[in-house]
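1. take this sequence and fold it.
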Amino acid sequence: MASNTGERRGIKATKTTFDIIETIHERGHIRLVELANEVGIANSTAFDHLATLKELGYVVEDDDGFRLGLKLLDHGMQAKYHYRELHEAAKPVLEQLVNETDEAVNLVVEEHDYAVYIARLTGDRGVPTNSWVGKRKQIHTLSAGKAILAHLPDERVDDLTRRTGLVGVTDDTITAQDELKDELADIRQRGVAFNNRESHESIRAVGAPIILNDTVHGAVSVAGPARRLTGEYFRTEIPDLLLGAVNEIELKLAYQ
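-> Presented below is the predicted three-dimensional model:
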């Protein structure tokens, strides 16, 4: 029994450490008392965790408080290396897609039930958003995320959405399981997924899955201002370009 209790304490301590890291990540800089309050721990506990993280190189202390250290960048680059073949196959295709659309173009994968950006390029007309390489988002809110979900087994989708919940990010986000299933069936039929202001009130996007040997490896999306992505441009022109792009990526992966 003692060892089990110890394991639970160890797991809780690990969770606290990562709560601290994620809080610093969200805030950029934060002071000790603020951090302790946000994480919900004593100042002394926060100090002990921060002292260890500083010693190991994961946190830096300066005049503005605590920030994340570059050692985490090393780990992030190693994590991204797992997707190197997909990234290498997609990179020239994404660049061409940016040239053709002048919008923001994203390469997205699913990991731990979330959509994660592993590449992002922006054309001259592309607008800045709250998305960047490494950013995780609710998978059902994104065109690329829905394109991935549409090609996962039904049981996997059910388990995933049960764990994460169909959280409403905007008034247009799908939050009902039956509605999502109907949407995924439509995506499988037409080949592309649409994000109609579902992740941000001012953004629309089109996504298409990258499928090889009946397995979905990720998805590519083109995103832009909702007032510009309208009509045939949104419903036909971008989807046609996108389907050609993902087909090229699939061929590159097949013959790498």
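2. can we go C-alpha only for contacts and neighbour counts from here?
-> OK.
3. buried set for stretch 32-45?
-> For stretch 32-45, the neighbour count (16 or more other Cα atoms under 10 Å) marks 35-36 as buried.
4. equivalent analysis for stretch 106-113, please.
-> Neighbour-count burial for stretch 106-113 flags 106-110, 113 (criterion: 16+ other Cα under 10 Å).
5. got CSV for those, with secondary structure and distance to Glu55 too?
-> Below are the buried residues of stretch 106-113 laid out as CSV (DSSP: H, G, I helix; E, B strand; the rest coil; distance: Cα to Cα, whole Å):
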residue, secondary structure, distance to Glu55
Asn106, strand, 36
Leu107, strand, 35
Val108, strand, 34
Val109, strand, 33
Glu110, strand, 33
Asp113, coil, 32
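6. I'd like those residues laid out as JSON lines, including distance to Asp159.
-> As requested, the buried residues of stretch 106-113 are exported to JSON lines (distance: Cα to Cα, whole Å):
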{"residue": "Asn106", "distance to Asp159": "26"}
{"residue": "Leu107", "distance to Asp159": "24"}
{"residue": "Val108", "distance to Asp159": "20"}
{"residue": "Val109", "distance to Asp159": "17"}
{"residue": "Glu110", "distance to Asp159": "14"}
{"residue": "Asp113", "distance to Asp159": "9"}
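7. and which of these is nearest Val246?
-> Nearest to Val246 out of those is Leu107 (Cα to Cα; 10.3 Å).
8. the closest one reaches Ala219, doesn't it?
-> Yes - counting by Cα atoms under 8 Å, Leu107 sits close enough to Ala219 to count as a contact (5.9 Å).
9. let's see this one next to it:
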Amino acid sequence: MAEFVATEIRDAVAIVRIERAARRNALNLQVKTELIAALQAACADPAVAAIVLTGSGGYFVAGTDIGEMATLSPTDHQRLDTDRVFHVVRQSPKPVIAAVEGYALGGGCELALACDLIVAAEDARFGQPEIRVGIMPGAGGTQRLLRAAGRYKALLWTLTGDHIPAGDAYAANLVSRLVPPGDALEEAVRIAAQIATMPPLAVQAIREAMRLGADVPLETALSLERRLFERLFDSADQREGMQAFLDKRAPRYIGR
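-> Have a look, this model is predicted:
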């Protein structure tokens, strides 16, 4: 039985919630292990089409648990696979949306950045303050910020450790949508539910094109996109979607 992570299913959306509010949902090894199990269960559930990741108590994740991390050696990090949860989020076969209230700092910011989309409250704060405790981001922070916001913003934020107001994060393409405080979860669920109505094979293909195309030459990315596009014409969902459009009715997708 998980102590710090709970899952709620709303129709085709799994809401995975970190519940360690007394520590502002800080990520320790137990939370990471429970989070991995919850995400893997949601991915394996055929009734789930999209996942929303959030926190409790008005916070997303205020960071990695420094009290635990302070004593870890390089070998401990490798042996305990302390960054595995970020890989699980990034490699999820189903879309993952972060619903951010309060703080998403350090490992919490990296956890949000590992998701496909980020919905954030207008008063939320992001940041990579690792430099202030003698280290640096180690689970995607420098590279995600670099690719989304560019070198000059990424260096400013990681070298100072300053918080990034949600409005600035939105302007720098780190946030998909801004909402009033308290509304992040419901908006994330609404978007997830909308994605859940889309043809699953097309959703997978778009995510694959975005993920693999981001870091290759444009011509390579365009070729990948074209192959994925063509492959969808072998699917029943392509035929159903186009016929439904012609018939002026709602499509019924089956993921084949």
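10. list the TM-score for the superposed pair.
-> The TM-score (TM-score structural alignment, normalised by the length of the first structure) is 0.25; 113 aligned residues with a Cα RMSD of 6.5 Å.
11. let me know the closest of the buried residues of stretch 106-113 of the first structure to Ala144 of the first structure.
-> Nearest to Ala144 of the first structure among these, with distances taken as Cα to Cα, is Val108, at 6.4 Å.
12. and that closest one, what does it touch?
-> By Cα atoms under 8 Å, 6 or more residues apart in numbering, the contact set of Val108 of the first structure is 115-119, 144-145, 218-221.
13. what about 10 Å?
-> Going by Cα atoms under 10 Å, 6 or more residues apart in numbering, Val108 of the first structure touches 114-120, 133-136, 139, 142-145, 148, 207, 209-210, 217-221.
14. what about Val157 of the first structure, neighbour count?
-> By the criterion of other Cα atoms under 10 Å, Val157 of the first structure has 19 neighbours.
15. count the residues that sit near the closest residue to it other than its chain neighbours.
-> Leaving aside its sequence neighbours, Val157 of the first structure sits nearest to Leu149 (Cα to Cα, 6 or more residues apart in numbering; 6.4 Å). The number of residues packed near Leu149 of the first structure is 29, by other Cα under 10 Å.
16. can you pull out the helices in the stretch 151-256 of the second structure?
-> 151-160, 166-171, 184-196, 200-213, 218-231, 236-247 (DSSP state H, counting those that start in this stretch).
17. no wait, the stretch 51-200 of the first structure
-> 71-81, 84-101, 143-149, 154-164, 177-190.
18. now, of the ones you listed, which is deepest in the fold?
-> Mean neighbours per residue, mean count of other Cα atoms under 10 Å, is largest over the helices of the stretch 51-200 of the first structure for helix 143-149, with a mean of 30.
19. can you spell out which helices and strands pack onto that helix?
-> Counting contacts by 3 or more Cα pairs under 10 Å, 6 or more residues apart in numbering; DSSP states H and E, helix 143-149 of the first structure is packed against strand 104-111, strand 114-122, helix 154-164, helix 177-190, strand 193-196, strand 203-212, strand 215-225.
20. just put these in a markdown table and tack on distance to Thr23 of the first structure.
-> As requested, these are exported to a markdown table (distance: least, Cα to Cα, whole Å):
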| stretch | distance to Thr23 of the first structure |
| --- | --- |
| strand 104-111 | 21 |
| strand 114-122 | 19 |
| helix 154-164 | 20 |
| helix 177-190 | 31 |
| strand 193-196 | 29 |
| strand 203-212 | 27 |
| strand 215-225 | 28 |
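21. nearest to Ser44 of the first structure, of these?
-> That would be, of those and by Cα to Cα, helix 154-164, which comes in at 32.5 Å.
22. show me what the closest one is packed against.
-> On a contact count with 3+ Cα pairs under 10 Å, 6+ apart, helix 154-164 of the first structure meets strand 114-122, helix 143-149, helix 177-190.
23. could you tell me the angle between the first one and strand 104-111?
-> In this case it means strand 114-122 of the first structure. If you take axes from the mean of the first three to the mean of the last three Cα atoms, to 10 degrees, strand 114-122 of the first structure sits at 160 degrees to strand 104-111.
24. nice, that's everything, thank you.
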